[in-house]
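S.K.: Pasting the sequence and the predicted coordinates here, then a few questions.
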Amino acid sequence: MKIAAIQMRSGLDPDANLAALKPLLAEAAEQGATYALTPEVTLIFPENRDQLRLAAAPFEGHRHLAEVGDLARQHGMFVHVGSLPIPLEDGRFANRSVLFGPDGQQLGTYDKIHLFDADIAGLDAYRESATYKGGDEAVVAAVADFRLGFSICYDMRFPRLYNALANGGATLIAVPAAFTVPTGQAHWHVLLRARAIETGSYVIAAAQGGVHQNGRATYGHSLVVDPWGRIIAELNHDEPGVLVVDIDAAAVAEARQRIPALANARDFAPPGLQS
């Protein structure tokens, strides 16, 4: 089937972001895409909690998500919103991914599991967990002849999640992202290729790109990696755009037969210190 990675430059206004998304989805549909993935923080790209509170809306009855469902039905296409912030009862937010079917109905949701909490020398401590609550469930959903594994951005640094998705039946894994430029230049391609190689799966990564309203700059370079770890298509820039690629389920079976790492994996005890 044909799959599409949608590259965006989302800002602080959900209405404007949705307006920017519409022609990109239409272009993907015109090119024959069955499934389209949008980036992380598609509908609002906030810089701080105050901006989140002003624009984030409850999940039930979410107006912009309803419009995306209408677009999926209009184009007869699976549309996967990479993520958007959803307010929770404890005052924090879920970074939630939402998949719509060609009939416009929601088929699955996933809350980003891994949150970036770090103390970096020379910089203030960064605590994503102060604003977001991490999810606790891996998700796989059916998309035509493929099984789609859900992940979001920073998740890509945690191979155990991708191993669980593949063992749960995933043959295509989505990585919507908003990678910074320095980490993108250093790690984007190698991490995505590694996740494809170790699981024998296709990986599709739809990215934010360029300088955003909130002052942040993101790397772009949306791409698709095949189950052998080859980058088969890439938007080699940070401008908004659409990347449409043909994928074949037989390639997953072939890669897993040639390198049966999933089948050969064994449980083991953690290391102990030996003297």
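M.R.: Received, thanks.
S.K.: contacts, neighbours, all on C-alpha from now
M.R.: Noted.
S.K.: Run through the helices of the stretch 51-200 of the chain in chain order.
M.R.: 63-75, 159-167, 181-183, 189-199 (DSSP state H, counting those that start in this stretch).
S.K.: Please identify the most buried of these.
M.R.: For the helices of the stretch 51-200 of the chain, average neighbour numbers computed from mean count of other CA atoms under 10 Å are highest in helix 189-199, which has a mean of 21.
S.K.: next one: stretch 18-36 to chain centre, how far?
M.R.: For stretch 18-36, the separation from the chain centroid amounts to 16 Å (computed by CA atoms, centre = their mean, to the nearest Å).
S.K.: ok, and here's another one to check against it:
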Amino acid sequence: MAGFRAAAIQMRSGFSVEANTDEAERLIRAAASAGADYALTPEMTTILCMDRERLLASISAEADDPSLARFRALARELGIHVHIGSMAIKLGPTSVANRAFLIGPDGGIVARYDKIHMFDVDLANGESYRESRLYRRGEAAVIADLPWLRLGLSICYDVRFPNLFHTLATHGAAALAIPAAFTRTTGEAHWHILMRARAIETGSFVIAAAQGGHHDDGRDTYGHSIIVDPWGRILAEAGTDPDVILADIDPAASAAARQRIPALASDPPYELPGTAAELETA
């Protein structure tokens, strides 16, 4: 098969899992109506909540999650790949995974990915985030085979760790999914630069679906869902409101970019000689 049409779905998820699932379904249907073969939703599609007790009371284990069941049925009905950028999945009484699900057109789960890098930070504007208090970090990178190319999975803060994306690309990923809930502060400073950098460094398409706007828990997210080609060109971009953006993905463009700039092939292993103390006194 040649190329495919990708959709990045922008949301403004709140506390109601049912309402968020309804909105995700509405936007996924809109993407399919516009010809999307693959639709990516943002990080924390079904609930955006930093309060542990409220979060735990609202979510389910994977086997019992009604939203996941709905998304699987929706993918089967529409006959497209539905990539839920992430959901909060209960692992035990007090343990939660920030987990992505790639669902195939038959409704089967093609791949799962648990977010590896936890966003723990205190911002100058007074905002504070401690994802490690809420979520158990993932331990494995994940690549999935789509009919058109290999897809590397990630979630939000992972984008700041280029070694992950280098690994995904060197193992065959020609497109990178980056669902996110960037804060407005960090988004304004870094969002476009990071997304374009990951595309250019790896010669890959970047499909980034974001949360955007003011949320029930008081946070403000940046939005600007974006699709970038392997040469770093922005193919589609949203604003801050819920939206669907689309772009046609040609796998040959990734091969062409990697041929023009063979960075992946030109990166041999190397060592930093000496101990840290020796380097400091050199």
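M.R.: Noted; the coordinates are in hand. All of these numbers come straight from a predicted model, not from anything done at the bench.
S.K.: related to what we said a few turns ago, would JSON lines of the helices of the stretch 51-200 of the first structure with distance to A174 of the first structure be doable?
M.R.: Output for these, formatted as JSON lines (distance: least, CA to CA, whole Å):
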{"stretch": "helix 63-75", "distance to A174 of the first structure": "17"}
{"stretch": "helix 159-167", "distance to A174 of the first structure": "10"}
{"stretch": "helix 181-183", "distance to A174 of the first structure": "19"}
{"stretch": "helix 189-199", "distance to A174 of the first structure": "10"}
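S.K.: Of those helices, give the one that comes closest to Q257 of the first structure.
M.R.: helix 189-199 (11.6 Å; CA to CA).
S.K.: Give me the contacts around that closest one.
M.R.: Residues from elsewhere that reach helix 189-199 of the first structure, judged by CA atoms under 8 Å, 6 or more residues apart in numbering: 156-157, 159, 162-163, 166, 202-203, 205, 225-231, 256, 261-262.
S.K.: Give me the helices and strands touching the next helix or strand after it, please.
M.R.: Using DSSP states H and E, the helix or strand that follows helix 189-199 of the first structure in sequence is strand 202-205. Contact here means 3 or more CA pairs under 8 Å, 6 or more residues apart in numbering; DSSP states H and E; on that basis strand 202-205 of the first structure packs against strand 172-174, helix 189-199, strand 223-225.
S.K.: picking that back up, which of the contacts of helix 189-199 of the first structure are buried? Put it as a PyMOL command.
M.R.: Buried residues among these (16 or more other CA atoms under 10 Å), as a PyMOL selection:
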select buried, resi 156+162+163+166+202+203+205+225+226+227+228+229+231+256+261+262
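S.K.: how far away is the residue nearest in space to the middle of the first structure from L54 of the first structure?
M.R.: For the first structure, the residue nearest the mean C-alpha position is P176 (2.1 Å; CA atoms, centre = their mean). To L54 of the first structure, P176 of the first structure is 23 Å away according to CA to CA, to the nearest Å.
S.K.: In the second structure, what range does stretch 7-23 of the first structure match?
M.R.: Counting by TM-score structural alignment, stretch 7-23 of the first structure falls onto residues 10-26 of the second structure.
S.K.: and S151 of the first structure, which of the helices of the stretch 51-200 of the first structure is closest to it?
M.R.: Of the helices of the stretch 51-200 of the first structure, nearest to S151 of the first structure by CA to CA is helix 159-167, at 8.3 Å.
S.K.: neighbouring contacts of the closest one?
M.R.: 138-140, 149-150, 155-156, 195, 198-199, 201, 262.
S.K.: residues in the second structure aligned with it?
M.R.: Using TM-score structural alignment, helix 159-167 of the first structure pairs with 162-170 in the second structure.
S.K.: Then stretch 93-102 of the first structure?
M.R.: If you align by TM-score structural alignment, stretch 93-102 of the first structure falls on residues 96-105 of the second structure.
S.K.: Now find how far off-centre the matching stretch is within its chain.
M.R.: That offset, for stretch 96-105 of the second structure, works out to 10 Å (CA atoms, centre = their mean).
S.K.: same question, stretch 5-16 of the first structure
M.R.: Offset of stretch 5-16 of the first structure from its chain centre (CA atoms, centre = their mean): 14 Å.
S.K.: Between the two ends of it, what distance do you get?
M.R.: 20 Å.
S.K.: Check which residues of stretch 53-60 of the first structure are buried.
M.R.: 53, 55-57.
S.K.: Repeat that for stretch 17-31 of the second structure.
M.R.: For stretch 17-31 of the second structure, a neighbour-count test (16+ other CA under 10 Å) marks 17, 20-21, 23-25, 27-31 as buried.
S.K.: Report the secondary structure state of N20 of the second structure.
M.R.: Look at N20 of the second structure: counting by DSSP: H, G, I helix; E, B strand; the rest coil, its state is helix.
S.K.: For the closest residue to it other than its chain neighbours, which residues are in contact?
M.R.: Closest residue to N20 of the second structure apart from its sequence neighbours, by CA to CA, 6 or more residues apart in numbering: T46 at 5.2 Å. Taking CA under 8 Å, 6+ apart as the criterion, T46 of the second structure is in contact with 13-14, 16-18, 20-21, 67, 87-88.
S.K.: T46 of the second structure should be in a helix, yeah?
M.R.: No. Read with three-state DSSP, T46 of the second structure is coil and lies in no helix.
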